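# predicted model, plus sequence, below.
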Amino acid sequence: RGIPLGKVVDVVSKINTGGKYDSKVFQKSVGLNGVGTKAVNALSNFFLVQSVRDGQLKAAEFSQGQLVSDPQPQKTSQRNGTLITFQPDDTIFKNYVFRPEYLESQIRNYCYLNAGLAIHFNGQKYEAKNGLFDLLNDKTDPETRRYDIIHLKGEDIEMALTHGNDYGEEYYSFVNGQYTTQGGTHLAAFREALVKTVREFYKKEYDAADVRASIIGAISIRVQEPVFESQTKTKLGSINMEPDAETARPVRGFIIDFVKEHLDNYLHKNPKVAEELKRRIEQSERERKDMAGVKKLANQRAKKANLHNRKLRDCRFHLGENAKDGAEKEPLTTLFITEGDSASGSITKSRNVELEAVFSLRGKPLNCFGLKKKIVYENEEFNLLQHAL
């Protein structure tokens, strides 16, 4: 809708002039006081701000934060909005470049979090009509998804999840449009809520690791005056959804209640998805129990390997040992992996015995693609290599 025309210069150059000081206008935003715009202004050789409101255009030009031009408003037929053009100060940012892949990732996230928003960048249109559903749809392979993406929305919350075939957990968490790469209180509550809901739905105390194994999930919430654990805003620290302690809803309780109600309803209405989810959980349970025995065997082999690893020609110094006479050399240590004993012969003779170790593979190693963890753990060659590393 454009910056108020009488405040254009102040908003981009004076501290404490952000619109977010009015909590009724920006109740659930990430920025605090508009410092970002002012910082870009101060660090740019050329900075032009243009605001259009109700048929009037107001522009102001700056250089390194200093006002260069402040003409009077003019009539225009353009629609309401704000345009900012800037060129970074090359005396500060020498040889700077813009990274399109980073910008594209940011743009996609804005589109995922604002369904229907279209952003044009370098001639390409970015749009996500289905919010977080589109995020998971883009991030996962339809061939490996165990069931259709579950997509649920409510007031101040949106979530999506599915299970794949990869090991581990993969999450995308957002707060007021900010991508929290390190999670925080909202992601912890989301992970907890999934386990509680699944246990209650199936009436079985599944292990939490089995429920979340191979999961791909996304959650976005909107919080009033969010508190982050650092200025980079990568981890949410807020305990409550609102700042008023007396009436505030806890973040944990808000998310658990939402997931418990809506995910439970979804699984009841979609029995095929519920059945596939159950199969995925029980598969993870079987794999975990199988791995318990395999890991015991692997640990026994590890003890033997630690005593004598016949495939390894070791070096004197090792990273992390903090030897007094080799502290400076430790970061330089290297392990050469060769195919067969004959290939390692010449390297062994010419190496630096203090810093360079050699490990000989017995021909080509096992191709692990598509194999279960159990088979990989049982492979003696990988056991020896793992403990050599």
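Right, received. Where do you want to start?

# from here on, contacts and neighbour counts on C-alpha atoms
Will do.

# contacting residues for the residue in the chain sticking out farthest from the centre?
Farthest-out residue of the chain from its mean C-alpha position, per CA atoms, centre = their mean: residue 349, at 45.7 Å. With contacts defined as CA atoms under 8 Å, 6 or more residues apart in numbering, residue 349 has no neighbours.

# here's the one I want to compare it with:
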Amino acid sequence: MLYGAAAFRKRPGMYIGSTGPRGLHVLVYEIADRPVNGTPAGRAASVDITLTADGGVRVADDVAGEADGPGLEAWLTRTGPGTGFQGRDRVLLGGFGVGPAVVNALSRRMTAEVRYDGVLWAQEYARGAAVTPLTETGTTARNGTVITFWPDADIFGSAECSADALEDRLRDFVGFLDGHEAAHGPGDTIAFVHEDSRMAGVMDLAFRWCDRSGERVRSFANSRATLSGTHVVGFRDGVAAAVSTYARESGLLAPMDPDVPADRVGEGLTAVVSVKLDRPEFLGAIREQLGNIEARACVARAVREHLGQWLRADSERAAAVVGRIVAGS
């Protein structure tokens, strides 16, 4: 049976989901996971990610380092049971939570620089193994870690990281997604934060309709980007229910007409659907789908109530949004 770096290199898809660009991005997230989680706790003020000209990725932070004797090498070469997904304040940036050892194993080269307690330490690795000892290389007045890695072409071929994809993962706001298009839309943003004990968590949603085709819906669970999940299904359920109710009340739907289906509410829609749960359950190869069943009903109920109030507050604005959806259904 293979363990450690050998296992990661034998079946990389089990740990990062892909040996293409998507998998490369997971490597970046695994390195950035520790400083990103240090930011809410006040242990980190900055995380800087740079794509180097020679195909490497440099992740620098100002978190107190890992170099306490064997600490650095252990952090970069050993895996435990994973960090898990407990707690709504845990930012789930990486893949399986197995950490930087996966990145090290799948990199042809990795360098680590750690500034800790006035000392600058350095070490170099190749394909998961240390090739130099942990060395004291100077003094410093700052704390922080700089990890630079070059993904192994034997694993990833000619795949490259995308700066746009990394930037998109690390920032998502409705205003940013819409840009200037939103200024010409039929209504304002519906945004609310709501805690629901039935799903043991809190939801944070913002959405609006604009005068353009298609939809853009981004979803997150415990600050981790998700491709789909029960929170997204619940969001669509809630929108469809609120729109159907308002359409009947205003005469846009006849009594015998069917309700507006959830898959028809997205035309012109931009939304960010985020939940933070005490006990998130993730599905899929690299856990990008939320599976908590109770999240669907809770999000749907909250969206139905808030959107319903928004529609009833302005009949002209509501007619622009609901009329468009009903006409398309």
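Done, it's in. Only a predicted model underlies this, so the values are computations on that prediction, with no experimental measurement involved.

# quick one: TM-score?
Superposed pair, TM-score by TM-score structural alignment, normalised by the length of structure 2: 0.62. Supporting alignment: 249 aligned residues with a CA RMSD of 3.5 Å.

# look at the residue farthest from the centre of structure 1 and give its secondary structure.
Three-state assignment for residue 349 of structure 1 (DSSP: H, G, I helix; E, B strand; the rest coil): helix.

# so how far is residue 313 of structure 1 from it?
Look at residue 349 of structure 1 and residue 313 of structure 1: by CA to CA, to the nearest Å, they are 11 Å apart.

# one more: residue 166 of structure 1?
For residue 166 of structure 1 relative to residue 313 of structure 1 (CA to CA), the value is 34 Å.

# report how many residues lie close to residue 70 of structure 1.
Neighbour count of residue 70 of structure 1, defined by other CA atoms under 10 Å: 13.

# now the helices for structure 2?
4-10, 13-16, 21-38, 71-77, 100-105, 153-156, 163-170, 174-178, 230-249, 293-313, 315-328 (DSSP state H).

# counterpart of the fifth one in structure 1, which residues?
Per TM-score structural alignment, the counterpart of helix 100-105 of structure 2 in structure 1 is residues 37-42.

# just give me the longest strand of structure 1.
If you go by DSSP state E, structure 1 has its longest strand at strand 44-53.

# list the contacts for the residue nearest to the spatial centre of structure 2?
Taking CA atoms, centre = their mean, the centroid of structure 2 lies closest to residue 225, which sits 2.4 Å from it. Applying CA under 8 Å, 6+ apart to residue 225 of structure 2 gives the contacts 93, 169, 218-219, 288.

# what residue of structure 1 takes the place of it?
Here residue 225 of structure 2 is matched to residue 179 in structure 1, going by TM-score structural alignment.

# what sits closest to the counterpart of residue 14 of structure 1 in structure 2 if chain neighbours are left out?
Using TM-score structural alignment as the criterion, residue 14 of structure 1 maps onto residue 78 of structure 2. Once flanking residues are discounted, residue 78 of structure 2 sits nearest to residue 101: 5.9 Å by CA to CA, 6 or more residues apart in numbering.

# isn't that neighbour right next to residue 73, touching?
No - using CA atoms under 8 Å, residue 101 of structure 2 makes no contact with residue 73, being 9.4 Å away.

# hang on, residue 178 of structure 2 packs against residue 268?
No - taking CA under 8 Å as the contact criterion, residue 178 of structure 2 and residue 268 are not neighbours in contact, 10.2 Å apart.
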